[in-house]
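Turn this into a structure:
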Amino acid sequence: MHLERLTLILEVVGQKGHATVAEICAQSDLPKPTAYRLVQDLVSSGLLKTSARGQFAIGTRLKRITRSDHSDPALLEVIAPVLATGAREHGAAFFLSRLRGNWVEIIHVATPETGVSYLHPGVGKRPMHACSCAKAIAAVSPELLSHGELNGQLKRYTEHTITSGKDLAKELDFIRAKGYAECVEELERGISSVATTLGKTGVGSTLSIGATASVRVFTPPMRGKIGQALIEMSHELSSALGWDGADANMKSA
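Next comes the predicted model:
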């Protein structure tokens, strides 16, 4: 019964585009207190959002779930070839990461096929505070790191790991200014990476592309060069995916 009521509310809002609690009650025959409580539950979970004073619309989280063209396989059809080109041209491993709930996960890696040695970043979850792919996403969605449960959970992996919330906030400001994130021995000694998101809003803000290599290869000038290359790639990919480039991309340095 509870799930049916939630589904009914989502159907009403989805069909109307925007709806007030009164309109939801009129369409669903739910008592106003019940409808209001359920709407607030849906808002808190990201399935609905407040669109105007007293009105509600379908939330970003539900849109991400229902848009099949944003599934991993569909995105990789467009993104994987571009990452492969980057790996070949720069002689380093390039990767795609995606926000999964409260985690960022590397879901695809392209490696150079030129015979040069390279570092493979592996796939799987990455900490929000100690990897470029995650920090890039956190920079455009700082609320991901604003939850109280994060306090005391900034695990130290090396002596270079950021473990202070204040220092992390400064780092995210720096990332927003540059347009890309760097990780220099924060997760593992001797390893560095650079990453940027595919957009500042929407699905693009939950995806990041990046590259990784040893600190010997990814010197500060090289990281800057890779960062700019990644920004250009993000522009190309946003356009190819049909996203609004004016709104979707991070500010270029």
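
okay, CA-based contacts and neighbour counts for the rest of this
Noted.

Excluding sequence neighbours, find me the nearest residue to the residue nearest the centre of the chain.
Geometric centre of the chain, nearest residue: Thr206, 2.0 Å, by Cα atoms, centre = their mean. Leaving aside its sequence neighbours, Thr206 sits nearest to Leu99 (Cα to Cα, 6 or more residues apart in numbering; 5.1 Å).

Next one: the one you found from Lys125, what distance?
Leu99 is 9 Å from Lys125, where distance means Cα to Cα, to the nearest Å.

Overlap of the contact sets of these two?
Counting by Cα atoms under 8 Å, 6 or more residues apart in numbering, the common neighbours of Leu99 and Lys125 are Glu105.

Tell me which of these two has more neighbours.
Neighbour count, other Cα atoms under 10 Å: between Leu99 and Lys125, Leu99 has more, with 21 against 16.

so which strand or helix has that one?
Using DSSP states H and E, the element containing Leu99 is strand 93-100.

which residues of the chain fall in helices?
Taking DSSP state H, the helices of the chain run over residues 2-16, 21-28, 32-44, 60-66, 72-90, 132-140, 165-178, 220-240, 245-248.

for comparison, sequence B:
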Amino acid sequence: MTDGPTRESVLTRAVSILECFDSDSPVLTVSEISRRTGLHVATASRLIEELVTHRLLERDTERRVRVNVHLWELASRALPALSLRDTALPVMQMLHRIVGHNVQLGIRDDADVLVLERLIARNAVQNVARLAGRLPLAASSAGLVLLAYGPPGVAETVLAGRLERFTPYTVTAPGQLRRIIADTRLRGYALCRGFFTEDATGIAVPLRDGRGTVIAALSIVVPNDANAHNHLPALQAAAQAISETLAQQRGR
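As a prediction, this is how the structure comes out:
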């Protein structure tokens, strides 16, 4: 699996190639992949051809490289997160119509919030979250909910690390964040005014599975004004409906 005792495995290098692609860079040349991964062009080219053979990558008419839909197909067959997304989506669509603002579904993946789904409202406040994108745990309403209900060690690890400031209102003091996390658990929701973008308020509530374990966060992004809190009841009702459906699915 390796070319030598100190070199990365073939699998590690193949994964590094797949991780080059994102919503800002859906199509790349071999040279660009080589620069992003640090692999020699010849090595990158060889691995890309193998990934193309296995239908994990594909080439366009200009020989540029993109992710093949087969990779999504493989993930969709068994990934529990996609089943959660399918269960939540009808209720999210209803909530989207009621509040008229952006609605998001996120889970914790390591030290980030992974966005499983987002519904964008026309003329709504800017929403920087992207589908399959990531948000910081400590600076997003969904992240604070997931920290509040997650394993204690995760929160302590996040608080001990570098806390990035995105706006003048981002809380970066570990002690203050620890209190916010505790308040989130006590109240059952997180409300973050201007934490991530100054003109937006994020509000998030937990989603529970059939065992009562918090597995995700449902959130809305609304204008940062005096009316933000008024959307909380609709958000809570939507989360309750999704959690009840998850519990029914577990009982079948």
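
aligned partner of the residue nearest to Thr206 of the first structure in the second structure?
Aligned counterpart of Leu99 of the first structure in the second structure: Arg108 (TM-score structural alignment).

what sits against that match?
If a contact means Cα under 8 Å, 6+ apart, then Arg108 of the second structure has 114, 143, 146, 216 as its contacts.

In a markdown table: the residues you listed, plus distance to Leu57 of the second structure.
Listed next are the contacts of Arg108 of the second structure as a markdown table, based on distance: Cα to Cα, whole Å:
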| residue | distance to Leu57 of the second structure |
| --- | --- |
| Leu114 | 22 |
| Gly143 | 32 |
| Leu146 | 33 |
| Ala216 | 30 |
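
burial measure for the nearest residue to Phe166 of the second structure once chain neighbours are set aside, as a count.
For Phe166 of the second structure, ignoring the flanking residues on the chain, the nearest one in space by Cα to Cα, 6+ apart is Phe196 at 5.6 Å. Phe196 of the second structure has 25 neighbours, counted by other Cα under 10 Å.

What is the burial count for the residue nearest to Arg98 of the first structure when sequence neighbours are not counted?
Leaving out its chain neighbours, the residue that sits closest to Arg98 of the first structure by Cα to Cα, 6+ apart is Leu207, at 4.6 Å. Leu207 of the first structure sits with 25 neighbouring residues when counted by other Cα under 10 Å.

Which residue in the second structure aligns with Leu207 of the first structure?
With TM-score structural alignment defining the correspondence, Leu207 of the first structure maps onto Ala216 in the second structure.

Next one: that match relative to Thr172 of the second structure, how far apart?
Distance, Ala216 of the second structure to Thr172 of the second structure, by Cα to Cα: 23 Å.

same check, this time on Ala129 of the second structure
Counting by Cα to Cα, the separation of Ala129 of the second structure from Thr172 of the second structure is 20 Å.

can you check Val103 of the second structure too?
Going from Val103 of the second structure to Thr172 of the second structure by Cα to Cα gives 25 Å.

Looking at the two, which one has more neighbours?
Comparing Val103 of the second structure with Thr172 by other Cα under 10 Å, the one with more neighbours is Val103, at 26 against 17.

wait, what's in contact with that one?
By Cα under 8 Å, 6+ apart, the neighbours of Val103 of the second structure are 92, 95-96, 118-120, 218-221.

Next: Gly91 of the first structure.
By Cα under 8 Å, 6+ apart, the residues touching Gly91 of the first structure are 111-112, 114, 116-118.

Quick one: the residues you listed as TSV, columns for neighbour count and distance to Ser28 of the first structure too.
As requested, the contacts of Gly91 of the first structure are arranged in TSV below (neighbours: other Cα atoms under 10 Å; distance: Cα to Cα, whole Å):
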residue	neighbour count	distance to Ser28 of the first structure
Thr111	23	53
Pro112	20	56
Thr114	10	62
Val116	10	63
Ser117	13	62
Tyr118	16	58
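
how about whatever residue of the second structure lines up with Glu185 of the first structure, what does it touch?
Applying TM-score structural alignment, one finds that Glu185 of the first structure aligns to Gly194 in the second structure. Gly194 of the second structure makes contact with 167, 169-170, 200-202, 224, according to Cα under 8 Å, 6+ apart.

Going by distance to Tyr189 of the second structure, which of those wins?
Gly202 (10.4 Å; Cα to Cα).

Chain neighbours aside, what residue packs nearest to that closest one?
That would be Val221: by Cα to Cα, 6+ apart, it lies 4.6 Å from Gly202 of the second structure.

Pretty sure that neighbour sits against Asp199.
No - with contact defined as Cα atoms under 8 Å, Val221 of the second structure does not reach Asp199; the gap is 10.0 Å.

Give me the more crowded residue out of these two.
Just comparing Val221 of the second structure and Asp199: by other Cα under 10 Å the higher neighbour count belongs to Val221, 31 against 16.

distance of the more buried one from Pro80 of the second structure?
Noted for Val221 of the second structure: a distance of 25 Å to Pro80 of the second structure, by Cα to Cα.

next one: Leu232 of the second structure
With distances taken as Cα to Cα, Leu232 of the second structure is found 27 Å from Pro80 of the second structure.

Next: Leu11 of the second structure.
Between Leu11 of the second structure and Pro80 of the second structure the distance is 24 Å, computed by Cα to Cα.

ok, now Thr172 of the second structure?
As for Thr172 of the second structure, its distance to Pro80 of the second structure is 33 Å (criterion: Cα to Cα).

Kindly report the same for Pro168 of the second structure.
Pro168 of the second structure sits 37 Å away from Pro80 of the second structure, going by Cα to Cα.

Likewise for Val171 of the second structure?
Distance from Val171 of the second structure to Pro80 of the second structure, counting by Cα to Cα: 32 Å.

Please apply the same query to Pro174 of the second structure.
From Pro174 of the second structure to Pro80 of the second structure the distance is 33 Å (Cα to Cα).

Compare those two (neighbour count), which wins?
Pro174 (17 against 11).

sorry, back to before: what's the residue nearest to the centre of the first structure in contact with, if anything?
Counting by Cα under 8 Å, 6+ apart, Thr206 of the first structure has contacts 98-99, 137, 197-199.

ok, now with 10 Å
Residues near Thr206 of the first structure by Cα atoms under 10 Å, 6 or more residues apart in numbering: 64, 97-101, 104, 134, 136-138, 140-141, 197-200.

quick one: contacts for the counterpart of Leu119 of the first structure in the second structure?
Alignment note (TM-score structural alignment): Leu119 of the first structure maps to Gln126 of the second structure. Contacts for Gln126 of the second structure (Cα under 10 Å, 6+ apart) come out as 101-102, 120, 197, 199-200, 221-223.
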